[in-house]
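Asker: Pasting the sequence and the predicted coordinates here, then a few questions.
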Amino acid sequence: MAADPHLAPHWDTAALITIDMQRDFLSDAPFGLAGTTEILPNLAKLTETFRATGRPIVHIVRLYPVDGQDVDRVRRTLVQGGAVFVQPGTPGRLLAPGLAPADDLDDETLLRGEPQRLGPAEYAVYKPRWGAFYRTKLDELLAGHGVDTLVFAGCNLPNCPRASIIEAHERDYRVVLVTDAVSQASEQGFREIEGLGTVLCTTAEAVSPSA
């Protein structure tokens, strides 16, 4: 993968970060993103591998409160106008089926900014805006597991994955993007992400990095 020793992933101390893989964002949902359902098989391989090897997994999620106050400005009018997606208490805010060992999300815990434990080294973390580190305890959580490499996958590369990747670089993590496990991607987008110092790889490479 990366020849530069400053960029090369440390797979033994890596965490998998999934972004916005919630039911309301799946391809056929009213507010879904095309191509998101289609990456689920690769995401399942990634989560199964990280889970089996005891490495951390963090599922980053959105929650849009009914009053729409703490929502991105670009979606605030939509939510305040009555649009219901990833709303606390609704089925659509749950992670995609089969993605995590626990089906339910504890909205109160997440909205307080606390990580919700889903498994031995698996968590859900709520982010109120695009980036996974903004107003969250993600950095603290990762430090507690000795993580120095982040492997990103999930929904809508131009927005939340990209913002989260930039924030990760700002915090000096080694960063990997799994190109066939992210939706709304393009070759231009990959070039821009790679230009930040992100290592691009496929699911097969991430599952067996020494192959």
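Answerer: Alright, I've got the coordinates.

Asker: From now on I want contacts and neighbour counts done on CA atoms only, so please keep to that.
Answerer: OK.

Asker: for this protein, what's the longest helix?
Answerer: Assignment by DSSP state H gives helix 40-52 as the longest helix of the chain.

Asker: Please name every helix or strand in contact with the helix or strand that that one is followed by.
Answerer: Using DSSP states H and E, the helix or strand that follows helix 40-52 towards the C-terminus is strand 57-61. On a contact count with 3 or more C-alpha pairs under 8 Å, 6 or more residues apart in numbering; DSSP states H and E, strand 57-61 meets strand 14-19, helix 40-52, strand 122-126.

Asker: Sort out which residues of the strand or helix carrying residue 166 are buried, please.
Answerer: Here residue 166, judged by DSSP H and E, is contained in helix 160-170. Within helix 160-170, the residues that count as buried by 16 or more other C-alpha atoms under 10 Å are 160, 161, 162, 163, 164, 165, 166, 167, 168.

Asker: Relative to residue 162, how far out is residue 92?
Answerer: 23 Å (C-alpha to C-alpha, to the nearest Å).

Asker: and if you look at residue 24?
Answerer: From residue 24 to residue 162 the distance is 20 Å (C-alpha to C-alpha).

Asker: swap in residue 118?
Answerer: Distance of residue 118 to residue 162, given as C-alpha to C-alpha: 25 Å.

Asker: again with residue 155
Answerer: Using C-alpha to C-alpha, residue 155 is found at 10 Å from residue 162.

Asker: How about residue 38?
Answerer: Taking C-alpha to C-alpha as the measure, residue 38 falls 19 Å from residue 162.

Asker: In this structure, which strand is the longest?
Answerer: With secondary structure taken from DSSP state E, the chain has its longest strand at strand 174-182.

Asker: what angle sits between that strand and strand 14-19?
Answerer: Interaxial angle of strand 174-182 relative to strand 14-19 (axes from the mean of the first three to the mean of the last three C-alpha atoms, to 10 degrees): 50 degrees.

Asker: immediately after strand 174-182, which helix or strand?
Answerer: helix 187-195.

Asker: ok, second structure coming up, stack it against the first:
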Amino acid sequence: MKSDVEFFEARGFGNDLGLGKNACLIVIDFVEGFTNESMPMGYNLDKQIENTNRLIKAARSSNIPVIFTSISYNNTRLEKDLLWKEKMQGLKTLIAGTNLVRVDPRLDYCKEEDDLIYKKFASAFFGTNLVSILNTGNIDTLIVAGCTTSGCVRATVVDAVQYGYRSITVTDAVGDRSEKSHYQSLFDIEQKYGDLSTTEELLEKLSTKIK
């Protein structure tokens, strides 16, 4: 009996897209509302943050732009009643101007240099200026770190390919509350939407590319 990978490969899924000409690193929602385990949306992401800092360091050395995202809500009459917040009540803690929507201070975020996109929903593309800034920088490849693998990471990767961007999801720099959801989402991403890489593999690709 064929494994899932063998079944998909036999039908032409999972082809490697590789790095394009111009990449950026996008760090999705590593904000305190998700990285603080005491919060409703939070869970342990220590290792993923450590690996993301390694990616940020390599990106800066390679002159690759870094983009951060955060989910942030204004407590206005209409925005406080967004339907997604009813589905996941913990989203109601992500209030604009609070520490819960700021980039985790353990990350090497430079507000003078890095773009920070505030979003309302899962994909970093939905309702934001991400396409505009990617096009301005002639970016064709997204290197993806962040959380959650089955949620905002996956949604961003799906939108990336739909907008014509390659993506490389760094498997040990993304995290999920559910191990099963994490690995199933990575499998789906690799078969249908983008490439996967470990931190070590990605760092090697970047070092080779700039030689």
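Answerer: Received it, and whenever you're ready, just let me know what you need. All values derive from a computational prediction rather than experimental measurement.

Asker: Show me what residue 83 of structure 2 aligns to in structure 1.
Answerer: Aligned counterpart of residue 83 of structure 2 in structure 1: residue 73 (TM-score structural alignment).

Asker: Give me the neighbour count for its match.
Answerer: A count of neighbours around residue 73 of structure 1, defined by other C-alpha atoms under 10 Å, yields 12.

Asker: what's the distance between the residue mapped onto residue 144 of structure 1 from structure 2 and residue 143 of structure 2?
Answerer: Residue correspondence to structure 2 (TM-score structural alignment): residue 144 of structure 1 is matched to residue 136. For residue 136 of structure 2, the distance to residue 143 of structure 2 equals 17 Å [C-alpha to C-alpha].

Asker: Pick out whichever of those two has more residues nearby.
Answerer: residue 143 (24 against 9).

Asker: contacting residues for that one?
Answerer: By C-alpha atoms under 8 Å, 6 or more residues apart in numbering, the residues touching residue 143 of structure 2 are 23, 24, 25, 26, 167, 168, 169, 170.

Asker: Out of these, which comes closest to residue 186 of structure 2?
Answerer: Nearest to residue 186 of structure 2 among those is residue 169, at 8.1 Å by C-alpha to C-alpha.

Asker: which ones are touching the closest one?
Answerer: Counting by C-alpha under 8 Å, 6+ apart, residue 169 of structure 2 touches 143, 144, 145, 157, 194, 195, 196, 197.

Asker: Map it onto structure 1.
Answerer: Under the alignment (TM-score structural alignment), residue 169 of structure 2 maps onto residue 177 of structure 1.

Asker: ditto for residue 121 of structure 2
Answerer: By TM-score structural alignment, residue 121 of structure 2 lines up with residue 129.

Asker: now do residue 199 of structure 2
Answerer: Using TM-score structural alignment, residue 199 of structure 2 pairs with residue 203 in structure 1.

Asker: which residues sit in contact with that match?
Answerer: 42, 45, 46, 178, 179, 180, 181.

Asker: do the same with residue 30 of structure 1
Answerer: Residues near residue 30 of structure 1 by C-alpha under 8 Å, 6+ apart: residue 24.

Asker: ok, now how distant is the alignment partner in structure 1 of residue 70 of structure 2 from residue 129 of structure 1?
Answerer: Correspondence of residue 70 of structure 2 to structure 1, assessed by TM-score structural alignment: residue 61. Residue 61 of structure 1 is 10 Å from residue 129 of structure 1, where distance means C-alpha to C-alpha.

Asker: what about those two, which has more around it?
Answerer: More neighbours surround residue 61 than the other of residue 61 of structure 1 and residue 129, with 22 against 19 (other C-alpha under 10 Å).

Asker: Quick check: residue 80 of structure 1 touching residue 66?
Answerer: Yes - the pair residue 80 of structure 1 and residue 66 passes the contact test of C-alpha atoms under 8 Å, sitting 7.1 Å apart.

Asker: What's the local residue count around residue 6 of structure 2?
Answerer: As a burial measure, residue 6 of structure 2 scores 11 neighbours (other C-alpha under 10 Å).

Asker: That one is in what secondary structure piece?
Answerer: Short version, using DSSP H and E: residue 6 of structure 2 is in helix 4-10.

Asker: and the closest residue to residue 66 of structure 2 other than its chain neighbours, how many neighbours?
Answerer: Nearest residue to residue 66 of structure 2 in three dimensions, chain neighbours excluded: residue 25, at 4.8 Å (C-alpha to C-alpha, 6 or more residues apart in numbering). Residues lying near residue 25 of structure 2 (other C-alpha under 10 Å) number 24.

Asker: Now check structure 1 for the residue matching residue 25 of structure 2.
Answerer: Per TM-score structural alignment, residue 25 of structure 2 is aligned with residue 16.

Asker: Confirm that the match of residue 121 of structure 2 sits in a helix.
Answerer: No - read with DSSP: H, G, I helix; E, B strand; the rest coil, residue 129 of structure 1 is coil and lies in no helix.

Asker: what sits against it?
Answerer: Listed by C-alpha under 8 Å, 6+ apart, the contact partners of residue 129 of structure 1 are 62, 71, 72.

Asker: Fine by me, we can end here.
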